[in-house]
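J.: Need coordinates for the below:
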Amino acid sequence: MQVQLNTLQDAVRQAAAERKVLRLRGGGTKDFLGQSPQGEVLDTRGYAGIISHEPTELVITVRAGTPLAEVEAALAAKGQSLAFEPPHFGPGATVGGMVAAGLSGPARASVGAVRDFILGARFINGKGEDLTFGGQVMKNVAGYDVSRLLAGSWGTLGIITEVSLKVLPVAPAEATLMCAGLAQAEALELLHRWGGQPLPLNASAWVHDTTAQPGQDMLFVRLRGAVAAVESAVGTMTADAQALGAQVTRMDNAQVVADWMASREQTLPFFTAPSDDACLWRLSLPQTAPVMDVPYAQYIEWQGAQRWLWAPASAATALREAAQRVGGHATLFRQSADRQASLAMAQDVPVFSPMSETLQRIQRNLQQQFDPHGVFATGRMGA
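T.: I've put the predicted structure just below:
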């Protein structure tokens, strides 16, 4: 059912007048992320539709309630895509949820994050005001870059109603190499070396594959770009990996696309909780960070910058200290179904690493400016 913009504004104004908290929700596919939110649900899916798509200008403008799958299908029909490969985590994912969550897929380290592709945004603040920031062109420098600030804001600053995104043509060539037998340290060193060369490295994933007998260390790399560049890189990277003793196989593109999608959507075997008390932790680190000294199996993406592992909640302090020592941080990304079933237990460990007093002050000031009445103070990002 379609809703009008003023309907959303009225809902915010009423909530402000009644001192109520509104919990913004699109498809709900990312409900498991963040602290358990409080407040009355305001469904944003009614404000949907593609407003404009200019293939020659590489820009698409859509309402936030638009299904993400609908946008991707429209772009694919024109040979274009969202290069940052946003995860859906379910069939109902919306564009607004994509921006609010600020999550990116396998290609993040090579092409950029969600915020890097936001050209402009329109949203309703906590006073019910309809605000517009940015535009529909790349070199827009008017005013504050609030549109990108919305990426990863988890609905705490306002209701995202429209967003203009930069899109890119689908690469003319693609190849995925499977390098078997590379230990984590060897794989990271190789990825760092490749990162310093003019190679069309688009995505990477390292994991100790326990489905094989015996278990084996596996590095997967995806190349995208011009045909000549991809073919040249295949030869170079194959030789480099073989020099370290790896067995290199070029995978079939038609088959491997499902594997990269499974990596994006966290449906690979690694992402199945190994025990009832397990939590999925996301370590965000510098790409050059060394092998982490932790006793847990890992799935490593983004050329080393994003590392996943399953560990109990009791490991929170140790994981966060280990990440901080190398200049990163750790997030409690997902919990097992049994653990999530107990709200009291689910709240005993903060989802996000504690912020410094400076960052806390900046966040409080931003929320005070955009939401002075606390309409969107759901607690999803913590106190």
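
J.: make it CA atoms for all contacts and neighbour counts henceforth
T.: Noted.

J.: residues near Ser284, how many?
T.: Applying other C-alpha atoms under 10 Å, we find 20 residues neighbouring Ser284.

J.: Repeat that for the one 5 residues further on.
T.: Ala289 has 16 neighbouring residues, counting by other C-alpha under 10 Å.

J.: Gln324 is in contact with that one, correct?
T.: No - counting by C-alpha atoms under 8 Å, Ala289 stays clear of Gln324, with 10.9 Å between them.

J.: Name the next helix or strand downstream of the lengthiest helix in the chain, please.
T.: Criterion DSSP state H: the longest helix present in the chain is helix 227-243. Past helix 227-243, further along toward the C-terminus, the next helix or strand under DSSP states H and E is strand 247-250.

J.: compare with the first, here's sequence two:
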Amino acid sequence: MSSALDSLTERVRAAAADHTRLSIRGGGTKDFYGQPAEGEILDTRPLTGIVDFEPSELVVTAMAGTPLSELQAVLAEKGQCLPFDPPHFAVGATVGGMVAAGLSGPARAAVGSVRDYVLGAQLLNGRAELLDFGGQVMKNVAGYDVSRLLAGSLGTLGLITRVSLKVLPIAPAEATLHFDCDQDEALELLHGWGGQPWPLDASRWALQDPADPASGALHLRLRGAVAAVQSACAHLGGTRRDADEAGRAQAAADWSACRDHRLDWFAARAAGHDLWRLSVPQTTPVLAGSVAAAGEPLVEWHGGQRWYRADAADASLAAALRRAAADAGGHAVRFRCADPLAPDRFAPLSPALARIQEAIQHSFDPGGIFHRGRLHAAAA
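T.: Below you'll find the predicted structure:
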């Protein structure tokens, strides 16, 4: 065991003995996400380094504190990537934070989520026990797949110390197409394309000018074999945004900005407004009614993810957003809050799900030192 891991283990052991609450933190780039953190900081950044990388096997194992940018650079040198576009949000994002937050970028609807690429993990639980789950191949699970359960757990089960991830080759061809249309037309196009064998990778729709309701624009990213991308460009129409080197650089920058919430749409969120994420079925039509008070959303994941900006003081609008998502068969999250201490980021769990979650958390962290409330609001 490394000295860094020894030190963290002793911190957890002492916290368990003293009933001290700990807050696990890597680069701190996702501190805004989830219920407000409580407790002494347990810094994962000393746990750094790529432990094993087998390009021919499409598997990489890295310590939790490894900078995400470092891992992606190593993969890119071998023509490989993390296809789910993990967001960084700021400089310093770590591999462990990527898994613990469980957030995916623009390509999520096409390639899957973080959870789908976690093959194995090592966890330091609330008893200061070092546990290994999964492995380095896809077919290694017998029983409960704990390694994937860690994705999105926000550190409530323990400290992720090491993860093994499936990686994929970088697509040989890519293109970004632009279409002028309103939200309803964009959803109709995306739904029509979804039933055809086009190499759709990512999409986003938003107003280009917030003051002009006719300025809607859909951007569509294609990735795959050269012939498939070329054929899709010829059939789908629109305007090619990356036809030359400058266009390719700008398109790549825009998709990265979308992933990390640096697009103008996100930057235009007014002071005192929250950012809401609604996850709904892709076939859900334009959300109208009381939700319209939040203005036009930014739509991603071929219609499955819709971002709204809402006045944090407007409780009725918050309730309307949650209700609209639930009525569509999805859910809503208060993703970024104007008030850093605001509660109720997540909708309350049903009593049945709350009991299951509590039982799982208790089995990994019986003393509750890892702040179980970080992940969800209290049960309804």
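
J.: Residues contacting the longest helix of structure 1, please?
T.: 172-175, 177, 179, 190, 194, 199-200, 223-224, 247-248 (C-alpha atoms under 8 Å, 6 or more residues apart in numbering).

J.: Now do the buried residues in it.
T.: By 16 or more other C-alpha atoms under 10 Å, the buried positions in helix 227-243 of structure 1 come out as Ala229, Val230, Glu231, Ala233, Val234, Met237, Thr238, Ala241.

J.: Could you identify the most distant pair in those?
T.: By the measure C-alpha to C-alpha, Ala229 and Ala241 form the most distant pair in these, at 18.0 Å.

J.: picking that back up, in strands, which of the contacts of helix 227-243 of structure 1 fall?
T.: Among those, the members falling in strands are Ala173, Glu174, Ala175, Leu177, Cys179, Leu223, Arg224, Gln247, Val248 (criterion: DSSP state E).

J.: Among those, which pair sits farthest apart?
T.: Ala173 and Gln247 (23.0 Å).

J.: My understanding was that Pro86 of structure 1 contacts Ser104; is that so?
T.: Yes - using C-alpha under 8 Å, Pro86 of structure 1 makes contact with Ser104 at a distance of 4.6 Å.

J.: need the helices for structure 1, in chain order.
T.: For structure 1, applying DSSP H gives helices covering 5-18, 68-76, 95-101, 108-111, 146-149, 184-195, 227-243, 253-265, 316-325, 337-341, 343-346, 357-370.

J.: For Thr20 of structure 2, grab the count of nearby residues.
T.: By other C-alpha under 10 Å, the residues close to Thr20 of structure 2 number 17.

J.: Now do the shared contacts for Pro86 and Ser104 of structure 1.
T.: Common neighbours of Pro86 of structure 1 and Ser104 (C-alpha under 8 Å, 6+ apart) are Val114.

J.: ok, back up a step: could I get the helices of structure 1 in TSV, plus columns for distance to Gly304 of structure 1?
T.: Below are the helices of structure 1 laid out as TSV (distance: least, C-alpha to C-alpha, whole Å):
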stretch	distance to Gly304 of structure 1
helix 5-18	41
helix 68-76	27
helix 95-101	21
helix 108-111	9
helix 146-149	25
helix 184-195	6
helix 227-243	17
helix 253-265	15
helix 316-325	13
helix 337-341	28
helix 343-346	28
helix 357-370	25
